[in-house]
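1. Show me how the following folds:
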Amino acid sequence: MQVTKHILLLVILFAPHANASALDFPSIEKCAAPATLINQIQGDSNVSPKVDNDVVVEAIVTLVAPGLQGFFLQEEVEDFDTNPNTSEGIFVFTANMPITVKERELVRVGGTVTESFEKTQLNLKALSNSCGTANYQTSVLNLPLSREQSFEAFEGMAVTVEQTLTVVNTYNYTRFGEIEVANGRLFTPTHLFVPGSPAALAIASENTRNKITLDDLFNGAPQSVDINGELSAKNPLRTGSTISGIKGVVDYSFNTYRIRSTAVPVVSSAPRPEVPKVKGDVKIASFNVLNLFNGDGKGGEFPTPRGADNIAEYNLQLSKIVNAILPLDADVVALMELENDGFGSHSAIAQLVEAMNKAAGKGVYDFIDAGGPLGTDSIAVGIIYQPAKVAPLGAVEVLDESKSLRDKDGPLFSTRRNRPAMAQKFVARNNKDTFVVNVNHLKSKGSRCGEGDDSADQGNCNGTRTRAAKALHYWLAATFSNQPIFIVGDLNAYAKEDPITELAKAGYTDLARELNGAKAYSYAFRGRFGSLDYALANQAAKKLVQSTVEWHINADEPIALDYNDELPGDLKKPANFNDKSAFRSSDHDPVIVGFSF
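-> Below you'll find the model as predicted:
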């Protein structure tokens, strides 16, 4: 052992719950005496071969973490083994004992090997004074790991990341101080490849090896969220930002491997996008507005079932949505997740249009009145438009199960699960040409629909969505023959999943993927990106299309900057997190299509 030894009085410290004495660890006072190697404790699997054994280790302190109630140890380089699947580091849990060790100290620790929620650790029973100091080796961790590697082999070890990594998830940033990073943006496998295909399976496998959490030294609420300067509505940490100079110790907690940072990394912020320039004489936008509920429409009946908790939250939500829609200057805007409260003066859609006209001018926008509430779900779709540019031609059509194609199992478009779809024919005032906008919000992946309907790789209710997609294109063909038709909305399916494939077989083109490439996205879920929001065009409509844009004002933004007056985890929200801008007005990005006759 290449260390400087000091002859010091050795002090035995005991955890309050321990009954151990110095006699339980007779070698604890003898620096350089035989000890159990950390790689022998870690083993080459997820579970230590020495669980519940009392051991003595002699190793170097790499990180002191009072906020985690412990510290990390790592073997000296000469005591590393040759097995790449065993870790040379370990966490020492001190419970409520004071932590007296310092980084780079060589210490002897007596404790019990445990698996704490699948993390191998030592529960401290006895600790020597310093046996000297030593430099520890920092291992290189680069992403993605190879198929032969595992994060388990780095558990407890000091690492450095030589790459510049991409921020892919900030959901837990304000709640736990966590940021997920990867080597490039990650995509949902079925957004890029056919479900179940070798390519999709390969992406799924790589995603698990290409993401790790960058964390602070606390498990609870962070003391600060300032990795990129103080987080605020004016200074977001967007996904797509990059981070370099990552150093720390690999830890495992809450089912996630993470790097406990020991140095301040360098962040390069992804800029917020400008308002998109969309080519075309006519523009259609599609926007999931994330539960726009206005209570009773008179300032009361808050909290609402799915949206704002109070009138202040609603007013901020409304302002943000108005400021997201108006810059698009779309002639038709299809909306999802509106409160399903009809179309009267106190309805959510009527008051949205009222707010838009207050900002844009009297009568600039109007909405399609489909009568009473659509179906029985708490949310519904809707359509707003600019009367000076386009005019509705004929009555609005609504697809529910009463109008659906049927088979032996009943209606293909089940409105027990899917929200009724709306379709409106419009005429362009400048040239009298017509087109159809159909807005949809198919069944989500959130709740199960049952065996044979749920899919392991396409999510819950894939069968329900696929049947609905089939019913939808048959109904549109029968109702609007020889018309340019745009299917827009939140279809709750990624680009290569069965519902989108069903519409593609019927002649509809996914415009974002066609014009902008396979990795165009509108939504993020657990650090993976893809599209649930679509603009699909039949052959007649596709010939007219000039451009399609997904405006990334939401999917890349921290959830902490939304309209809610509390943060995830019910933490108090700083006032500077709120503003009326379009950013984080929803969790879905709007999609805009421009076309010309």
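
2. Please count neighbours and contacts with C-alpha atoms only from this point.
-> OK.

3. Which parts of the stretch 351-500 of the chain are strands?
-> Chain-ordered strands for the stretch 351-500 of the chain, with DSSP state E, counting those that start in this stretch as the definition, fall at 366-367, 379-385, 390-392, 397-399, 406-407, 410-411, 421-428, 434-441, 485-490.

4. Kindly apply the preceding question to the stretch 1-150 of the chain instead.
-> 54-65, 70-74, 89-93, 106-116, 119-127, 139-140.

5. Quick one: list the elements packing against the last one.
-> In this structure, strand 139-140 packs against strand 158-161, with contacts taken as 3 or more C-alpha pairs under 8 Å, 6 or more residues apart in numbering; DSSP states H and E.

6. Beyond the strand it packs on, next helix or strand please.
-> strand 165-169 (DSSP states H and E).

7. thinking again about what came up before, what about the strands of the stretch 1-150 of the chain, which gets the closest to residue 262?
-> Proximity to residue 262, assessed across the strands of the stretch 1-150 of the chain by C-alpha to C-alpha, is greatest for strand 54-65 (7.7 Å).

8. now the other sequence, so there's something to compare against:
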Amino acid sequence: MSHIASPRLPRSAAVGAVVAAALAAGLLAVTSSPAAADGVRIHDIQGTTRTSPLVGQQVSDVPGIVTGVRGYGSKGFWIQSAKGTADDDAATSEGIFVFTGSAPLTVKAGDAVRVSGTVGEYVPGGTGSGNQSLTQITKPTVTVESSGNALPAPVAVTAKSVPSRYAPAGDPAQGGSINALPLKPRSYALDLYESLEGMNVGIGSSRVVGATDAYNELWVTVKKHENPNRRGGTVYGSYTAQNGGRLQIQQLAPVSERPFPRANVGDVLRGGAEGPLDFNQFGGYTLVARELGTVDDKGLKREKTRKQAKGELAVATYNVENLDPSDPQKKFDALAGAVVANLASPDIVALEEIQDDNGAKNDGTVSAEATLQKFTDAIVAAGGPRYAWRSVDPQNNKDGGEPGGNIRQVFLYNPERVSFTERAPGDATTPTEVVREGGRAALSHSPGRVDPANAAWADSRKPLAGEFTFRGRTVFVIANHFGSKGGDESLTSHHQPPVRSSETKRLLQAQAVNGFVKDIRKVQRNADVVVLGDINDFEFSATTRALEDGGALRSAVRSLPRSERYSYVYQGNSQVLDQILTSPGVGDADDFSFDSVHINAEFAEQNSDHDPQVLRFRP
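-> Here you go, the predicted model:
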């Protein structure tokens, strides 16, 4: 999955370039003329809804104190009403962003300025993204009246000030949008943040719920008791538990001047942060810190699961994030070491995102033999077994993912513990079918692909099915990598609830896999079937319900306490994307042991962005 201070430069720079091109004439002019007559105030521009009542209009001599200057990406600065000039309406923000485009930034924090320009509503990611808009002044002319002024005191964002309810329901007459609804900052978290858009805000010492990423940003929560888990994260447990205490933290200073703190989930940002409250495409409401605390390392450890017993079959799923031979050896070694040390060398490992032998080079190569040889060699070097593998090469560029990479699912298995039943291996377009052999279910092709011609799998990874034998008992394993969440609106969308358009495809994919499992169970009611992989959806989703339909399967993650159900951390929410589902033949939670092994998602240093899952049972 996946989704600005020496910021997310590839993204913010692109945004800045697009807007700058559209506003090429909007250069920043700085003068030292006397103060002009009072005009429109910031709160008049911001208004009491999410969009300005003055959008598209020219405003003159808007007064404010500069609270922060951003000289990268979307260049500009924030101003806020001086003390004593705010209105008495909690819904109207007293801060605003002044977009300068490519102009040099010669104002600084503490300058008292007057700004003239055009009021705009900028939608990060474009109107098709569903994102809320950022109210700003564009094509500015700026008069600096004085410097060295005290900054407006930060508005404290605390567990008490952030409402427990996340957002109002969208207006049906407006297509489910909340844009035109009056802000109720004491009732809804999103309304509170919108009422503070552009203002100087501050948080106290806060727990980190999303590790520092490659773009120098992290996530904290100001609500330490909001759906916590034992490792320090905040669990996303339903579509109505969005966790409004989460805030993204960036910094104004480039990392060349001030290194951004490196933090894991559960660490504490001691001293908190203070700075303007921004809204961006890759996190929604974001505190862009002018002042930033330090990280109190709480020593989060990577988990290790137990070794399977002699009579237990251990089956795992692991998304290894676009692995190909051009990746550095240290990535192979780290992933291999995790299989051995953290997953205790499962008998069967379903891998997702194995790329072909030259990775993203788009030259028609589809074989992944070199990738798998390098990976299995690394496992042996880490002290693990000599795994064999089975897979079906995809058609070139037909399975989605990185162009030229040809990602696919692969079975690794330990031949000293389990055997693979080879049955006329299928190809990319030939489906494996359920047949009867000796009164029991079998596959026509093993390994084989499930229903590859189904439109549900267009430009997506086709499920890989295989027959295994453990201690004389057949086990059917189906490895999956469902369609991504790309295209879904964010939790901070102006549509509430957000539009989750990607679910449509995953629902069809789940129905196809569910139908295949039902075919197995029609032939052999008590068959042991394990469906696993990167499902790209939550345990409470329509996708999971479709997989489970008719009692064909049950998601094993629900055998865990609610606070431990997660395999991925996105925007500070610990959530389920990777799953293992079992047929009734495998038994219930009393008959198997399931573990979501947290070794990646919570850490700043990752070998993959997913945590692997392990199921142990006695066939």
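
9. Quick check: which of the strands of the stretch 1-150 of structure 1 is nearest to residue 468 of structure 1?
-> Taking these one by one with C-alpha to C-alpha, strand 119-127 is closest: 45.0 Å.

10. could the strands of the stretch 1-150 of structure 1 be laid out in CSV, adding distance to residue 268 of structure 1 and mean neighbour count?
-> Formatted as CSV, these follow (distance: least, C-alpha to C-alpha, whole Å; neighbours: other C-alpha atoms under 10 Å):
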stretch, distance to residue 268 of structure 1, mean neighbour count
strand 54-65, 26, 24
strand 70-74, 30, 27
strand 89-93, 31, 28
strand 106-116, 36, 23
strand 119-127, 33, 26
strand 139-140, 22, 14
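
11. Using a markdown table, lay out those together with distance to residue 379 of structure 1.
-> Converted to a markdown table, the strands of the stretch 1-150 of structure 1 look like this (distance: least, C-alpha to C-alpha, whole Å):
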| stretch | distance to residue 379 of structure 1 |
| --- | --- |
| strand 54-65 | 47 |
| strand 70-74 | 48 |
| strand 89-93 | 48 |
| strand 106-116 | 43 |
| strand 119-127 | 43 |
| strand 139-140 | 49 |
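
12. okay, the strands of the stretch 351-500 of structure 1, which one's buried deepest?
-> Mean neighbour count (mean count of other C-alpha atoms under 10 Å) peaks for strand 485-490 among the strands of the stretch 351-500 of structure 1, with a mean of 26.

13. superposed on structure 2, where does it end up, distance-wise?
-> Mean deviation of strand 485-490 of structure 1 relative to structure 2 after superposition (mean C-alpha distance after the TM-score superposition for structure 1): 2.5 Å.

14. So which bit of structure 2 is that strand matched to?
-> Strand 485-490 of structure 1 corresponds to residues 529-534 of structure 2 when matched by TM-score structural alignment.

15. follow-up on the earlier one: for residue 136 of structure 1, find the nearest of the strands of the stretch 351-500 of structure 1.
-> If you check each of the strands of the stretch 351-500 of structure 1 against residue 136 of structure 1 by C-alpha to C-alpha, strand 485-490 wins as the nearest, at 52.0 Å.

16. other SSEs contacting that closest one?
-> Counting contacts by 3+ C-alpha pairs under 8 Å, 6+ apart, strand 485-490 of structure 1 is packed against strand 282-292, strand 332-339, strand 434-441, strand 533-537, helix 539-542.
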